[in-house]
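Asker: From the sequence below, what's the structure:
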Amino acid sequence: MSISGKKQNKTIYICQQCAYKSLKWLGRCPECGEWETLIEEVVAPKGGGQIVPGKPVALHLAPDGDEERMTTDIEELDRVLGGGIVPGSVVLIGGEPGIGKSTLILHLLESIARKDRKVLYVSGEESARQIKMRANRLGVIHPGEFLATENGVEQIIAMATEMRPALLAVDSIQTLSSADVASSPGSVTQVRESAYRLVGFAKKENIPVILVGHVTKDGAIAGPKVLEHMVDTVLYFEGDRSHVFRILRTVKNRFGSTNEIGVFEMKEEGLVQVSNPSEIFLAERPLNEPGSVVLPSVEGTRPILVEVQALVSPTNLGTARRTAIGADQQRLSLLCAVLEKKAGLDMYGNDVFLNIAGGIRIDEPALDLGVICALASSLLEKNIPSNTVVCGEVGLAGEVRAVGQIDVRVREAQRLGFSRIILPNSNKERLNWKPTIELVGISNMHQLMDIVFK
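Answerer: Have a look, this model is predicted:
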């Protein structure tokens, strides 16, 4: 009996969340714990061949990376990218459906086309007519913009190689497929292979590529986690569709800071960048109202003043509720416990609701003192003066700890006309310049209660 030497394709099961591979179907993925995520895929055998070793080069002889970035007229986007788009880089933009990813791409392409450069927009989700309708509504049509509706990654690369645009945008990575992979579009194997091909194209041709990615129900970009490792920059488009503000946040950036944000406002004409978000977020702030306080937050190198709102009311349930919007709910519970233990306030028998106005999310420790003041103000029905801002980290012992970048926080509060800032005493002592705003340093919760709620 002769045995055929032809290699056969084999079937494996791959988790669509974490790319875990199994030879048999499992109801629950052993790696990420998700249910019903293992999908059957056909994997073709890899052909053999002679391996030709590469030749390393001395680091000082390697090509210099001093090429100029490709800047746009969208300053908020350039900010999160670290100063512009690096030639040959791959940028992944993720966000919920309807948040404005495709709108941002159209604005970006039009801004580059206005500089006498050709750009290519490839869509695997919409028809050319649909995209033209949106572009007409936004007023972002330019002769230098080219459009294609294609799902095959090989065809896209061939098209871009022949055209050589200044920028290639693909919407979205989940709709692409490679002829060399037997699984359906959107599967882990297809997403990984398509991204690998596009990254290789960007590096070889020195053409930057923008990829749009869908997100899962828990807010992560759909597809394998390796997708975020393959690209150079990962941006998340955040915001509630019921709010007009959108936050573009950097999660990963090989060519710049990972803490910068860009602020946009959604209007009829599309996304409009907000150059001074502090004034926008504080525009509708109620004055001298209990439960409201202003916090000088810092995102990357950018100071933003936001309003922290709290509502404390007696509970009608056996267990008091703790609800936070725009802040960490676990941190809220911790600060309620500190108020109960160190300030003697009855937080256990009250429902607590916290909100960062404007739809922005604040995760830094400097938020603690603002939350403490807002909670105490609402519970005691005593307002905090509208000319006062507060910032500082609060520990479990009731101590108020120093926060970073205090200089930019104080300067922003002073610029917007506030006359007093309550801050950690250690930050006050380290300040090496004398501002016109009054500095009130505190070290613990008792000092805070005495100063703010006499």
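
Asker: C-alpha only now, for contacts and for neighbours.
Answerer: Will do.

Asker: Which single helix of this structure contains the most residues?
Answerer: Taking DSSP state H as the criterion, the chain has its longest helix at helix 188-205.

Asker: what helices or strands is the next helix or strand after that helix leaning on?
Answerer: Where DSSP states H and E defines the elements, the next helix or strand beyond helix 188-205 is strand 209-213. Using 3 or more C-alpha pairs under 8 Å, 6 or more residues apart in numbering; DSSP states H and E, the elements in contact with strand 209-213 are strand 90-95, strand 167-171, helix 188-205.

Asker: Touching strand 209-213 from outside, list them.
Answerer: Here strand 209-213 makes contact (C-alpha atoms under 8 Å, 6 or more residues apart in numbering) with 88-95, 101-102, 167-174, 198-199, 202, 221-222.

Asker: about what we covered before: and the longest helix of the chain, what does it pack against?
Answerer: helix 153-163, strand 209-213, helix 226-230.

Asker: Between helix 153-163 and it, find me the angle.
Answerer: 10 degrees (axes from the mean of the first three to the mean of the last three C-alpha atoms, to 10 degrees).

Asker: Tell me the buried residues in helix 188-205?
Answerer: Within helix 188-205, the residues scored as buried using 16 or more other C-alpha atoms under 10 Å are 188-195, 198-199, 201-202.

Asker: Then stretch 308-321?
Answerer: Buried residues in stretch 308-321, defined by neighbour count with 16+ other C-alpha under 10 Å: 308-312, 320.

Asker: between these, which is closest to residue 430?
Answerer: Nearest to residue 430 out of the buried residues of stretch 308-321 is residue 308 (C-alpha to C-alpha; 26.2 Å).

Asker: my guess is the closest one meets residue 295, correct?
Answerer: Yes: applying C-alpha atoms under 8 Å as the test, residue 308 and residue 295 come out as touching, 6.8 Å apart.

Asker: Give me the common contacts of these two.
Answerer: Residues within reach of residue 308 and of residue 295 at once, by C-alpha under 8 Å, 6+ apart, are residue 370.

Asker: And the strands in the stretch 351-454 of the chain?
Answerer: Assigned by DSSP state E, counting those that start in this stretch, the stretch 351-454 of the chain shows strands spanning 388-390, 393-394, 400-401, 420-424, 438-442.

Asker: Also this sequence, please, to line up against the first:
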Amino acid sequence: MARAKLQYVCRECGAVSPKWSGQCGDCGAWNSMEELQPSAAAQGPRSGGYAGEAARITRLGDLPAADIPRISTGISELDRSLGGGLVTGSVVLIGGDPGIGKSTLLLQVLALLPAEQTLYVTGEESAQQVSLRGHRLGLDVSGLRLLTETQVENVIATAERERPLVLVVDSIQTLYTAALQSAPGSVSQVRESAASLVRLAKQRGITVILVGHVTKDGQIAGPRVLEHMVDTVLYFEGDPGGRYRMLRAVKNRFGAVNELGVFAMQEDGLKPVANPSAIFLSRHSRPVSGSVVMVTREGTRPLLVEVQALVAESHAPQPRRVTLGLEQNRLIMLLAVLSRHGAIALFDQDVFINVVGGVRVSETAADLPMLVAALSSLRDRPLGLDLVCFGEIGLSGEVRPVPNGEERLSEAAKHGLTRAIIPAGNRIRKRIDGMEILPVEHLSDALDLL
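Answerer: Got it, this is the predicted structure:
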């Protein structure tokens, strides 16, 4: 019998190579090639469909157009991130930094659901440690069904016998399958263990929640294909030492992407924040320079955040451009637009931009607030506590409209803001009581208003 040849797989992108190299030839990652055992390389995809029956063609017109039934977790912000709750037979992957609250949140969810409908599989902690956490949080975990196991075949056998409605696995990197010889946490073990649990969820209609470790770059550890296999991917954001946590949906087959749930870490666990806009606004006692309120949109809801800027004289050959919560390259581009179309050059100034509260804003509606805050800091001119602005800025200096402008203005009016600088394309027909709307078409128009 010919000896099986070893193969090497990249833990970042899953590319397979016949020999080891220091850098992956596909994704360019360094020191990411791991040995793939011959048994794993020779093992092909398992036969059979999810339903365990012969494949047949289905016409979409024959399927009923009914809403997807969901299971409420009992935590409003988690339901929002999931798109309305857990979907039967779906697989959810939750990632985040160590100590940010992944296990705490899931233990709270299981304590709120009927005990006979849940099963908690832990491969990192003992039963005593889980019990101590539950009592420390003040949860009623006396009826919680707990399984301390790391072999995926035993986990599936127990789930087949107990038939829980919700299965939590903490974490996927600790599981291994006896069919492979590699160590738990390797690319092949994580991929095969996750595939087995996905098959279990689809066959038996069990909702599976997986906890995933993250790398130093903030990505889910293991092969990138892991995020493609599951239905929903949630990431915890925020400082583990801070008070607030943000749970963002970066993938959701049953809801809106980029939906954001906000929690406050307290002694008795993570508590949902009913009004997130209030925690992201400083509410200064008097107007200060370099601060402006903008309305961003996270998923399906508008959110008020405060953008702060500090512009100071630079004594270095290359002025610094630093952003926290925003894209740095976009700030560099906007400062060039300000110099070209606003006749305000900051080539000899350090510019620091920060979004209060640690929230990350990725949409282009933050363009106008960034320049407005930077100009306020440069001139040391406060803008007032009642001003809100949003808008995208093009390379020719035009202020472009952003989606859902009317909803953004309504949210700002609810929090007592009375003046709004918005793109002319977001001009609304009906009047909002108590708010003065100032539409602008070009960056120069906004500078004139300021």
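
Asker: Just give the TM-score of the two.
Answerer: The pair, once superposed, lands on a TM-score of 0.94 when counted by TM-score structural alignment, normalised by the length of structure 2; 443 aligned residues with a C-alpha RMSD of 2.0 Å.

Asker: ok, back up a step: need the helices and strands packed on strand 209-213 of structure 1 in CSV (columns: distance to residue 367 of structure 1).
Answerer: Listed next are those as CSV, based on distance: least, C-alpha to C-alpha, whole Å:
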stretch, distance to residue 367 of structure 1
strand 90-95, 25
strand 167-171, 36
helix 188-205, 38
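
Asker: Relative to residue 119 of structure 1, which of these is closest?
Answerer: Checking those against residue 119 of structure 1 by C-alpha to C-alpha gives strand 167-171 as the closest, at 5.1 Å.

Asker: Output the contacting helices and strands for the closest one.
Answerer: In terms of contacts (3+ C-alpha pairs under 8 Å, 6+ apart), strand 167-171 of structure 1 is packed against helix 101-113, strand 119-123, strand 209-213.

Asker: try it again with 7 Å
Answerer: Secondary-structure packing of strand 167-171 of structure 1 (3 or more C-alpha pairs under 7 Å, 6 or more residues apart in numbering; DSSP states H and E): strand 119-123, strand 209-213.

Asker: Dump the ones you listed into CSV; add distance to residue 444 of structure 1 and mean neighbour count as well.
Answerer: Shown next, in CSV, are those (distance: least, C-alpha to C-alpha, whole Å; neighbours: other C-alpha atoms under 10 Å):
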stretch, distance to residue 444 of structure 1, mean neighbour count
strand 119-123, 56, 23
strand 209-213, 45, 24
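
Asker: burial of the closest residue to residue 155 of structure 2 other than its chain neighbours, as a residue count?
Answerer: Distance criterion C-alpha to C-alpha, 6 or more residues apart in numbering; nearest residue to residue 155 of structure 2, sequence neighbours excluded, is residue 149 at 6.8 Å. Using other C-alpha atoms under 10 Å, residue 149 of structure 2 has 19 neighbouring residues.

Asker: so where do the strands sit in the stretch 1-150 of structure 1?
Answerer: 10-15, 21-22, 38-43, 90-95, 119-123, 145-149.

Asker: if we can go back for a sec, can you lay out the strands of the stretch 351-454 of structure 1 as JSON lines showing distance to residue 133 of structure 1?
Answerer: Shown next, in JSON lines, are those (distance: least, C-alpha to C-alpha, whole Å):
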{"stretch": "strand 388-390", "distance to residue 133 of structure 1": "46"}
{"stretch": "strand 393-394", "distance to residue 133 of structure 1": "49"}
{"stretch": "strand 400-401", "distance to residue 133 of structure 1": "53"}
{"stretch": "strand 420-424", "distance to residue 133 of structure 1": "50"}
{"stretch": "strand 438-442", "distance to residue 133 of structure 1": "54"}
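
Asker: Just name the most buried of the helices and strands packed on helix 188-205 of structure 1.
Answerer: Of those, the one with the most neighbours on average (mean count of other C-alpha atoms under 10 Å) is strand 209-213, at a mean of 24.

Asker: now the angle from that strand to strand 119-123?
Answerer: Orientation of strand 209-213 of structure 1 against strand 119-123 (the same axes, to 10 degrees) gives an angle of 20 degrees.

Asker: so how much does strand 209-213 of structure 1 differ from structure 2 once superposed?
Answerer: Following the fit onto structure 2, the mean deviation recorded for strand 209-213 of structure 1 is 0.4 Å by mean C-alpha distance after the TM-score superposition for structure 1.

Asker: Residue 324 of structure 2 versus residue 346 of structure 2, what's the distance?
Answerer: 19 Å (C-alpha to C-alpha, to the nearest Å).

Asker: Kindly apply the preceding question to residue 97 of structure 2 instead.
Answerer: Using C-alpha to C-alpha, residue 97 of structure 2 is found at 18 Å from residue 324 of structure 2.

Asker: So between residue 346 and residue 324 of structure 2, which is more surrounded?
Answerer: Ranked by neighbour count (other C-alpha under 10 Å), residue 346 of structure 2 and residue 324 place residue 346 first, with 20 against 17.

Asker: So for residue 417 of structure 1, which of the helices and strands packed on strand 209-213 of structure 1 sits nearest?
Answerer: Among these, strand 90-95 comes nearest to residue 417 of structure 1, with 35.3 Å by C-alpha to C-alpha.

Asker: and that closest one, what does it pack onto?
Answerer: Packing partners of strand 90-95 of structure 1 (3+ C-alpha pairs under 7 Å, 6+ apart): strand 209-213, strand 233-238.
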